[in-house]
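Q: Based on what follows, work out the 3D shape:
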Amino acid sequence: MAKNSRNCEANCMRCKYMVSKKPGKQRQEQRKSPLHIKRKRMRARLVSDDPDLIYVRTVTVRVGDEVEVLRGDFSHPNSVKSESRGKRLGQARGRAGVKSKIVGIDSKNDRVFIEGLTQNTADGKEEAVPIRPSNIIVTKLYEGDPLRIKRITERSSPGGSVE
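A: Model prediction:
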């Protein structure tokens, strides 16, 4: 059989890599992919002063990691903005710069929930705000999983491989 055959299990589109160049098909395969592959795709930049992690660029996010929000405006788009904050006045509109821990992960929708980032619903309940992993940076890894720390530090070499 040909090397790029879709019938071959070793070259299955959802298992190994995507074959098409078309952006629509790329997005479709990402949406259709299994949860264990979507979970691995939920990665964020790692910014750490630890010399053991100097060559690690991104890590898969996990509950307990300390993160900082880089981008995002968490107010409702139709809400009335006060005159004391806003882009024209030079202040931040949203909650960018929040430093806290990850409290939940939604692998199906590729979202992360961060402690302290909530918004009120119409019936008065507080609900966590979902954030994409691309909008955060990991500042400190969760210490409760020594195997994960070991695997990440093993990758931290000039020619390290991806986990």
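
Q: use CA for all of it now, contacts and neighbours both
A: Noted.

Q: Now for the closest residue to Gly97 other than its chain neighbours: which residues touch it?
A: Take Gly97 and drop its neighbours on the chain: the residue closest to it by C-alpha to C-alpha, 6 or more residues apart in numbering is Val69, 5.1 Å away. By C-alpha atoms under 8 Å, 6 or more residues apart in numbering, the residues touching Val69 are 95-99, 135-137.

Q: again, but for Glu68
A: So Glu68 contacts 97-100, 136-139 (C-alpha under 8 Å, 6+ apart).

Q: chain center to stretch 63-76: distance?
A: Relative to its parent chain, stretch 63-76 has a centroid offset of 10 Å by C-alpha atoms, centre = their mean, to the nearest Å.

Q: To compare with the earlier structure, here is another sequence to fold:
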Amino acid sequence: MQVKSHKPSKQRKYLYNAPIHHRGKIMSAPLSEELKSKYGINSIPIRKGDRVKVMRGDYRGTEGEVISVDRKRYRIAVKGIVRRKADGTEVPVPIHPSKVVITKLYLKDEARKRLLERKGVKVEEIVEESE
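A: Model (predicted):
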């Protein structure tokens, strides 16, 4: 899944043509310092329900819950970060996952628990936090 070429054009080509199941892995976000020390991992694929803090851009410092993940455009939508259109309706602002830090993991997902187990986190720690 990793791009073997060093050429930027080939790396971009891979990103644009990557299958959906690879895009989920590509859309990983770093964990906050406390989560890094707790779980012993640096990043994890982002999913709906995670709490994130925006680290770059106009919305820097804003914290909210991920309400949608767009794997086709490599963007996430965060609750509370909206833009008002000319007709007055509000639309979520798309944010790239590399520009956020995960502050709280959504642990009600069995696949997420299995992923953490594979990465070496003990099951008891996961169960305690999700309750």
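
Q: Of all the strand elements in the first structure, which one is longest?
A: Criterion DSSP state E: the longest strand present in the first structure is strand 111-120.

Q: Surely Ile126 of the second structure forms part of a helix?
A: Yes: under DSSP: H, G, I helix; E, B strand; the rest coil, Ile126 of the second structure sits within a helix.

Q: For it, list the residues it contacts.
A: Neighbouring residues of Ile126 of the second structure by C-alpha under 8 Å, 6+ apart: 107, 113.

Q: related to what we said a few turns ago, mean shift of the longest strand of the first structure relative to the second structure?
A: Compared with the second structure after the fit, strand 111-120 of the first structure shows a mean deviation of 0.4 Å (mean C-alpha distance after the TM-score superposition for the first structure).

Q: Beyond that strand, next helix or strand please.
A: Next along the chain after strand 111-120 of the first structure, taking DSSP states H and E as the criterion, comes strand 126-131.

Q: before we move on, back to that, so what does the residue nearest to Gly97 of the first structure match up with in the second structure?
A: In the second structure, Val69 of the first structure lines up with Val54, judged by TM-score structural alignment.

Q: which one in the second structure is aligned with Leu46 of the first structure?
A: In the second structure, Leu46 of the first structure lines up with Leu31, judged by TM-score structural alignment.
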